[in-house]
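*Asks:* Got a sequence here, can you model it:
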Amino acid sequence: MSVQTLQATAELRRSIYALDKNSPLTSVQIDQIVEHALLHTPSSFNSQSTRLVVLHGAEHEKLWDATTEILRAIVPAENFAPTQDKLNAFKAGAGTVLFFEDTDVVKGLQEQFPAYADNFPIWAGHANAMVQYAIWTTLASANVGANLQHYNPLINDFVASEWDVPSNWQLVAQMVFGGIVAPAGEKTFAPVAERLKVFG
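*Replies:* Next up, the predicted model:
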């Protein structure tokens, strides 16, 4: 694969919010993409602490129905309409990937390597983010839209109970995916000169 192909694929990865259930990939193909990213994304000390749950169809809708009710209980009724619209857009997608970190793995590394103890939660976050990016970019290459959400910790208890998630799995993000109804808007960039230094 050429550098240009990799870079073009990276450019395809955008936050797509207008989604529907007409994914160009089957559920099995989505699962294979998720599994491949989980297996082949690096992690510090080869910790492999990222954990994933994939929700398709009715299970995906169950998540966003529950999130709606959880938020309805805390958002004033007069202000809830925009929240409802946003959550309806997530539910309209085909599925959701839930991203977790196994806190037992992180704690084990902290105990085994105390000199680096403060860094292991940070490094685990880096690895999780790389898995997110790997999945997101691969989905984009197959013309599957996605966006990343963070309704944790509000939904943590529901998720753990509904899908029998171990107590040591900490929810960190939710990636909604589906068919693309409308593309992302034009992307803007802060000046590269303010964000990049090169020496030598």
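
*Asks:* all contacts plus neighbour counts: C-alpha atoms, from now on.
*Replies:* Noted.

*Asks:* three-state assignment of the most centrally placed residue in the chain?
*Replies:* The centroid of the chain falls nearest to Met175 when counting by C-alpha atoms, centre = their mean (3.7 Å). Three-state call for Met175 (DSSP: H, G, I helix; E, B strand; the rest coil): strand.

*Asks:* Can you name the residues that contact it?
*Replies:* Shown in contact with Met175 (C-alpha atoms under 8 Å, 6 or more residues apart in numbering): 96-99, 146-149.

*Asks:* Neighbour count, secondary structure and distance to Val192 added to those, as TSV?
*Replies:* Output for the contacts of Met175, formatted as TSV (neighbours: other C-alpha atoms under 10 Å; DSSP: H, G, I helix; E, B strand; the rest coil; distance: C-alpha to C-alpha, whole Å):
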residue	neighbour count	secondary structure	distance to Val192
Thr96	27	strand	33
Val97	23	strand	32
Leu98	21	strand	32
Phe99	22	strand	31
Ala146	30	strand	26
Asn147	19	strand	24
Leu148	19	strand	24
Gln149	14	strand	27
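
*Asks:* next up, for comparison:
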Amino acid sequence: MHSSETVSFSAATRARRSRRALKATSSVPDSVIVDLVESTLLNVPSAFNSQTTRISILLHDNHRKLWTLTGDVLLNEIGEKLYTARNGHMPSTKEKMATFGNAYGTILFWDDLAAIKQFKDEAPGIYKDKCEEWATQSNGMHQYHIWVALETFGLGASLQHYNPLVDEHVRKIWGQPAEWALRAQMVFGTPVPGAPLPEKIQKVPVEKRLNVFGAIIENGT
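*Replies:* From the prediction side, this is the model:
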């Protein structure tokens, strides 16, 4: 691991938030980001080792181009009035695009539909109806693994979903295969100091979400 990775995984899990106020700087070299994503693809599990998740990394000018493109697509889709409108204290769509563009990079998460079809074709009959679900689960694990890992580097991130509106444009500009379906866009960068963060609210008590059977709890009753 990189020398600046001093935060434990558990601590990073607790600290992780959707951080939108980000600067176009990074605490680690681009090579570390690339190594992280490569390690994620090599080590995060998938059902039957189907390996259906694909990832693209956009940095610097490519990152900014993505959010300019996304803004243009949304402006064309919803019109200038809605694009620039604010809802109370919430930023407008135009302001959101500028905020995302001001970050350091974006990681794109895709599903390879051809690989999912092959997975489904080769799966035992009793599992065929689960293959799409398992592919979605694996993609989500890739997203979460990278999100928490970025936190250990001192980087913040938020997960956006402007797919499928931008899929075709992104595939064309960056030469991504037609069989890839975009699932999420993770914007990351250095958190702006002092930017407010939402509290992690537990809507349902953990006691109602966790069942434990047979555990021996030391120093417990």
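
*Asks:* one step back: now for the contacts of Met175 of structure 1: which two are most distant?
*Replies:* Phe99 and Ala146 (14.0 Å; C-alpha to C-alpha).

*Asks:* quick one, helices of structure 1?
*Replies:* 3-12, 27-40, 57-72, 80-91, 103-112, 120-141, 156-162 (DSSP state H).

*Asks:* among the ones you listed, which is nearest Leu171 of structure 1?
*Replies:* The nearest among the helices of structure 1, by C-alpha to C-alpha, is helix 156-162 at 6.4 Å.

*Asks:* In structure 2, point out the residues matching that closest one.
*Replies:* Helix 156-162 of structure 1 corresponds to residues 167-173 of structure 2 when matched by TM-score structural alignment.

*Asks:* ok, and what's touching the matching stretch?
*Replies:* 66, 176-178, 181-182.

*Asks:* Now do the same contact list for Arg183 of structure 2.
*Replies:* 108-111, 161, 163-164.

*Asks:* what do you get if the cut-off is 6 Å, keeping everything else the same?
*Replies:* By C-alpha atoms under 6 Å, 6 or more residues apart in numbering, the residues touching Arg183 of structure 2 are 109-110.

*Asks:* Just give me the neighbour total for the counterpart of Ser50 of structure 2 in structure 1.
*Replies:* If you follow Ser50 of structure 2 across to structure 1 using TM-score structural alignment, you land on Ser47. The local packing of Ser47 of structure 1 (other C-alpha atoms under 10 Å) involves 17 other residues.

*Asks:* Matching Thr68 of structure 1 against structure 2, which residue comes up?
*Replies:* Checking TM-score structural alignment: Thr68 of structure 1 goes with Gly71.

*Asks:* Quickly note the distance from that match to Met186 of structure 2.
*Replies:* 16 Å (C-alpha to C-alpha, to the nearest Å).

*Asks:* Next: Leu75 of structure 2.
*Replies:* Look at Leu75 of structure 2 and Met186 of structure 2: by C-alpha to C-alpha, they are 21 Å apart.

*Asks:* do the same with Thr52 of structure 2
*Replies:* 18 Å.

*Asks:* burial count for the match of Thr68 of structure 1?
*Replies:* For Gly71 of structure 2, using other C-alpha under 10 Å, the count is 22.

*Asks:* Provide a list of residues in contact with it.
*Replies:* Met97.

*Asks:* Report how many residues lie close to the spatially closest residue to Leu74 of structure 2 that is not a sequence neighbour.
*Replies:* In space, and not counting its chain neighbours, Leu74 of structure 2 is closest to Tyr83: 7.2 Å by C-alpha to C-alpha, 6 or more residues apart in numbering. Using other C-alpha under 10 Å, Tyr83 of structure 2 has 19 neighbouring residues.

*Asks:* Tyr83 of structure 2 matches what in structure 1?
*Replies:* Match for Tyr83 of structure 2 (TM-score structural alignment): Phe80.

*Asks:* cool, Gly154 of structure 2 as well?
*Replies:* By TM-score structural alignment, Gly154 of structure 2 lines up with Asn143.

*Asks:* and if you look at Gln137 of structure 2?
*Replies:* By TM-score structural alignment, Gln137 of structure 2 lines up with His126.
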